[in-house]
Each structure stands twice: as C-alpha cells, then as structure tokens.
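> From the sequence below, what's the structure:
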Amino acid sequence: MIDFLVSRIYYLVSFLLLGFGAYMMIGNANLVKKVIGMNVFQTGIFLFFIVTAFVDGASPPLLTAPEPYVSPLPHVLILTAIVVGVSLTAVALGLIVRIYEEYGTLNEDAIRRVTSDE
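Presented below is the predicted three-dimensional model:
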C-alpha cells in the first residue's frame, strides 16, 4: 500500500491542493483569502494535468526521436491556463480594491449586511 502511494504521490498532492483550495474559497469570508484559495485550486489542476501527461520512457515529438512520444497538448494548455489564471487574479484583486474603497471591509458577510440595508 505504501509503495502504491509513493508511486502516485503527485496525484495525492494535486488532490490535496484541490481540496485545500476549495476549502479556502468556501470556508473564508475574506475576499483576498478566497482569491488565494482560487489560485491554490488552479495550481492543483495544473499539477494534475501535467502528471497525467507524463509517459514513462517517452521522448519529445520530434522526427528523429524514437517512439513513444509525449503529447505537447497538455503543456500548451497549462501555459495558456497560467496566463488566464494570472489575468483572472489581477481582475479579481482590482475588484477587491474597488469593493474595499466602497464598503471599507473585505469581509463578505459585512458587505452583505451593508448591501441589504441600502
């Protein structure tokens, strides 16, 4: 059992990151902590895709390289996802700054109370 877990440690780490990130997004009322949780969740997804793309003994898909080949598609998708994740984080933090200027707090519950009073 231990040998099986050691050989699958990257899957375990990716699922731990997914779980921890989901918990941070759901369990925290602070908006900045929610964005941090979203980034941890994204990192878990990135790790999972990279781990599933690994082929033992494979080579890059070049004409002179022997088979089996590694598919470059997951790596390209992850690079694109990283750019989208950075952009999403920047927009979210910009909105959080604007929310703080308007309401004076980053606590989601306090913002709901203030908006329900208006």
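> okay, CA-based contacts and neighbour counts for the rest of this
Fine.
> Can you give me every residue that contacts the residue most central in space within the chain?
Nearest to the geometric centre of the chain sits Gln42, at 0.7 Å (C-alpha atoms, centre = their mean). Residues in contact with Gln42 (C-alpha atoms under 8 Å, 6 or more residues apart in numbering) are 18, 85.
> Another sequence for comparison is provided below:
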Amino acid sequence: MEALLAIAIGVLVAAAVYLMLARNVLRFLFGLVLISNAANLTIFVSGGLVEGAPPLIPEGAYAPAGEVANALPQALVLTAIVIGFGLFAFALVLTLRAYSALGTLFSDDMRVAEPRGDNDV
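Here you go, the predicted structure:
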C-alpha cells in the first residue's frame, strides 16, 4: 500500500511542479494546493499505515490496548490542512485583487513597478 501511495505522491508533486511553472497565477495557486496535499499525504504515510483501532486509552489504563494508529501524523496533517486552506484563501483573494487592479493573471504582464526597456521581449 505504501508503494501505491508513494506513486500517487510522485504524481501529485509532478503535476504541482508543472502547474507552478506556468506563467498564469491561478495555475500557480492550483499547483500550490496540489503540493500541499502531496506534503500532507507524505506526512501521513511516514507515520505508517496500520490497520488498528483509534488511539484511545481505556479508562484506568496508562497506554492503549493492542495495536493502534499513530496519532501524531494525524494531528500534524490536520493542522497542515487548516493552514493550507488559510494560505489558499489568502492567495486566492490576493490574486482576485491583482486581477481587478491589473486586468491580467499572467505574471509577465504584471510588470507595474519594472520599467519597460528596448531589450525586453
């Protein structure tokens, strides 16, 4: 199962890099979301895939009974999902504001502060 998830992570990272290399800012954002999901999946898989019970400790015990899932990667991934969603929402609003101010989503056309020279393509 880990090998299948490793292939899925590789495909997600490859698609994310392809989208992030585009000159369109919206495609860059979608690539950012994909690479964030690939990182979350990597953290989740690194914790180990165990078909066990939830990591709950019975009353009166000091440790879980039997084989349980690792709670740390689950907590890290949950936190990363929330942070990634906040970053995506902020970047999407920033992109919308840039589009309304500049009228384009292409990074080459967003050269407001740079002077246009004769040697520019």
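> what's the TM-score here?
The TM-score (TM-score structural alignment, normalised by the length of the first structure) is 0.81; 111 aligned residues with a C-alpha RMSD of 2.0 Å.
> And the residue nearest to the centre of the first structure, what's its match in the second structure?
Aligned counterpart of Gln42 of the first structure in the second structure: Ser36 (TM-score structural alignment).
> for Thr115 of the first structure, same thing?
For Thr115 of the first structure, the aligned position in the second structure is Ala113, judged by TM-score structural alignment.
> Quick one: neighbours of its match, just the number.
6 (other C-alpha atoms under 10 Å).
> State whether it is indeed within a strand.
No - assigned with DSSP: H, G, I helix; E, B strand; the rest coil, Ala113 of the second structure falls outside any strand and is coil.
> picking that back up, would you quantify the distance from the residue nearest to the centre of the first structure to Val86 of the first structure?
10 Å (C-alpha to C-alpha, to the nearest Å).
> And for Ile45 of the first structure?
Separation of Ile45 of the first structure from Val86 of the first structure (C-alpha to C-alpha) stands at 14 Å.
> ditto for Ala22 of the first structure
Counting by C-alpha to C-alpha, the gap from Ala22 of the first structure to Val86 of the first structure is 18 Å.
> Now do the buried residues in the strand or helix carrying Leu87 of the second structure.
Here Leu87 of the second structure, judged by DSSP states H and E, is contained in helix 71-102. Within helix 71-102 of the second structure, the residues that count as buried by 16 or more other C-alpha atoms under 10 Å are 73-74, 77, 80, 84, 88, 91-92, 95-96.
> Quick one: average offset of it versus the first structure, please.
Superposing on the first structure and averaging over aligned pairs (mean C-alpha distance after the TM-score superposition for the first structure), helix 71-102 of the second structure comes out at 0.7 Å.
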